[in-house]
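S.K.: heads up, no residue letters with this:
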């Protein structure tokens, strides 16, 4: 069978080139339009930000910083293990849950490849983190910064998008409020993408009741797999754009707010914390490879390691 990898590389190169050309065209179009009478008037009427309701808390409390960091930490392993599963690479080990104690079920445990087991284990931690985040978000009143509260957010989001595309950034004061485009994307990520990822992931996982299995329909095999894959790519794209804009639109101010909890555009404290946390993630990435994942699995399940394939 011919090797399909060269063809895939060519497709990726062509797709990347097309994306760059489309982005360049969008930048030129945005810069032209904002200088027209219509564009200038639109940006004046809709500057890109809608003030949150009165009394909305400001700043970034410690719980928000920690859940933000843990979310990034867990998502790295969720996405990487998800890509392993999609690539159908041969796992180095298989994991079978021990069917006793509180986890005892009438149905025999299903054997899982180490990539699938690791994916589910980290997802469980991600879900716990998300639940803590949601409870604190609602209890603290910070939800009002994240959720759109009036229709004016829509034209203001368009305005912010035009400003980003024209490389003339919208007014920036995330300590008090996000711009409207951020509001839409952040709320969609938390309240749409995350539940979709969880629901479709559960549908594809061994914990989904067999009686609810369907080949077609809203939660059918094909729909669930496609939706889960699209959410994965959304998270990848969102992360790249989000991190890029954080670094490009007032890096020190942004990092001081999220990582140090202070409103300061001069200090390097937030950057230092960000750098240290990134090193922790990188070290974890190196250490928690499939062999280490199998060792962790052995503490809670039966693991069968496979011999290495011949060289």
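M.R.: Right, received. Where do you want to start? Just so it is clear, the model here is predicted, and its values are computed rather than measured. Residues are numbered from 1 along each chain as shown.

S.K.: only C-alpha atoms for contact and neighbour calcs from this point on.
M.R.: OK.

S.K.: excluding its backbone neighbours, what's nearest residue 165?
M.R.: Nearest non-adjacent residue to residue 165, counting by C-alpha to C-alpha, 6 or more residues apart in numbering: residue 27, 5.0 Å away.

S.K.: ok, the one you found - contacts?
M.R.: 165, 166, 167 (C-alpha atoms under 8 Å, 6 or more residues apart in numbering).

S.K.: ok, the second one touching residue 31?
M.R.: It stands for residue 166. Yes: with contact defined as C-alpha atoms under 8 Å, residue 166 reaches residue 31; the gap is 4.7 Å.

S.K.: try it against this one:
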């Protein structure tokens, strides 16, 4: 590329320049901090007639002053090389300044005017980059926590808390009742009432004392069946998906295996109760649990007040129950049990579905509204009954119903322990794995 024609007259020397003959040499900034202006004063002038071109900042920093003779070729070769170098920027290089022509006589002393040193431009501030770790830490998969097993609508922990809450509340309520009852006994006329009605009235002489063997067996079977009936009834009420289904051989509606167990136990329980009632009237012992005098009412109130004050009435169960026991046993045997049977039959498969008039008179909603509270009554009665058995002379009372004797020894207790063990085994066995083979004898068992 031909060099541009030099101007006919050189410009006046600017401050910071050095004059060589008729050519002024421009001096730039120091190369090092605190140094002299560059180029130094002793540098030789460029050859005559060689055009001087401005060198790039990188060339000046790396190689110092470039020879003037090859400035254009070096610059022409540096541009494509810089463009292809890795990481090179695409900013255009500054235009070359025209060289000042020097006379031939002073060609040897002429020095090419150096290009001004470009000040480094600070790059724009880049966003802060957080250095990534050399190797990302491998996180272990978090194993999800297993959901707590629910029993009905509550977990085991929730049920334990509920039981503890009821226990604490029951103790507090009992303490309040005891204090209130003791206060009632100090009211005017109450001591005379307790003396007139001690808690029991005399039975006819024809009533034999004691508990026969059939009463003992009926009592044991009643415990066994009632516990399993309450358990299966609660399962039927709270089950969402039955574990298995049962269909009668003769055809009919498919029901859950828990409902089949509940209804089967109901039939056995009714059969046991029917045999007990028949033998109770046949032996004349019905007067022990059926009130035969209006004196039973005030005596029952007297016995209740004595229980509440923790001053237990005299226990003579081998010969005669107190009036409160007599009334409660009468309610259980002759009211609650038939009520549970009638309401249960209305909800069972044995009830005729096509009896429109009967179903209208006795709708199933009424049966459901009565059946469940009846079960709760049985649960409450059992809890109070067992508590009083142990609180009013455990060995003697257990001998009455399990040992058939009025003496105080451990026979009745161990028989009672065996009855509880059998009941617990029946509770454990009442599951589909054990029930399915038994249920297949009376129908078909399927999983859906």
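M.R.: Received, thanks. All values derive from a computational prediction rather than experimental measurement.

S.K.: what separates the residue nearest to residue 165 of structure 1 from residue 38 of structure 1, distance-wise?
M.R.: Using C-alpha to C-alpha, to the nearest Å, one obtains 17 Å as the distance from residue 27 of structure 1 to residue 38 of structure 1.

S.K.: what does residue 94 of structure 1 give?
M.R.: 62 Å.

S.K.: Likewise for residue 278 of structure 1?
M.R.: To residue 38 of structure 1, residue 278 of structure 1 is 44 Å away according to C-alpha to C-alpha.

S.K.: tell me the secondary structure for the counterpart of residue 267 of structure 1 in structure 2?
M.R.: Residue pairing (TM-score structural alignment): residue 267 of structure 1 is matched to residue 409 of structure 2. The three-state label given to residue 409 of structure 2 by DSSP: H, G, I helix; E, B strand; the rest coil is coil.

S.K.: Could you report the neighbour count for the residue nearest to residue 409 of structure 2 when sequence neighbours are not counted?
M.R.: Leaving aside its sequence neighbours, residue 409 of structure 2 sits nearest to residue 395 (C-alpha to C-alpha, 6+ apart; 6.2 Å). Neighbourhood size, residue 395 of structure 2 [other C-alpha atoms under 10 Å]: 20.

S.K.: which ones are touching residue 395 of structure 2?
M.R.: Under the criterion of C-alpha under 8 Å, 6+ apart, the neighbours of residue 395 of structure 2 are 408, 409, 410, 412, 413.

S.K.: Which helix or strand contains it?
M.R.: helix 394-398 (DSSP states H and E).

S.K.: Run the chain-centre distance for that helix.
M.R.: The gap between the average C-alpha position of helix 394-398 of structure 2 and the chain average comes to 45 Å, counting by C-alpha atoms, centre = their mean, to the nearest Å.

S.K.: what element comes up after it heading to the C-terminus?
M.R.: Moving toward the C-terminus from helix 394-398 of structure 2, the next element (DSSP H and E) is helix 411-429.

S.K.: got the buried residues for that next one?
M.R.: Of all the residues in helix 411-429 of structure 2, those buried under the rule 16 or more other C-alpha atoms under 10 Å are 411, 412, 413, 414, 415, 416, 419, 423.

S.K.: how big is the offset of the next helix or strand after it relative to structure 1?
M.R.: Next helix or strand after helix 411-429 of structure 2 toward the C-terminus (DSSP H and E): helix 432-439. Helix 432-439 of structure 2, aligned to structure 1 and superposed, deviates on average by 1.7 Å (mean C-alpha distance after the TM-score superposition for structure 1).

S.K.: which residues sit against the helix or strand just after helix 432-439 of structure 2?
M.R.: Going down the chain from helix 432-439 of structure 2, the next helix or strand is strand 443-446, by DSSP H and E. When contacts are defined by C-alpha under 8 Å, 6+ apart, strand 443-446 of structure 2 is touched by residues 244, 245, 246, 247, 248, 249, 257, 436, 439.

S.K.: With that, I have no additional questions.
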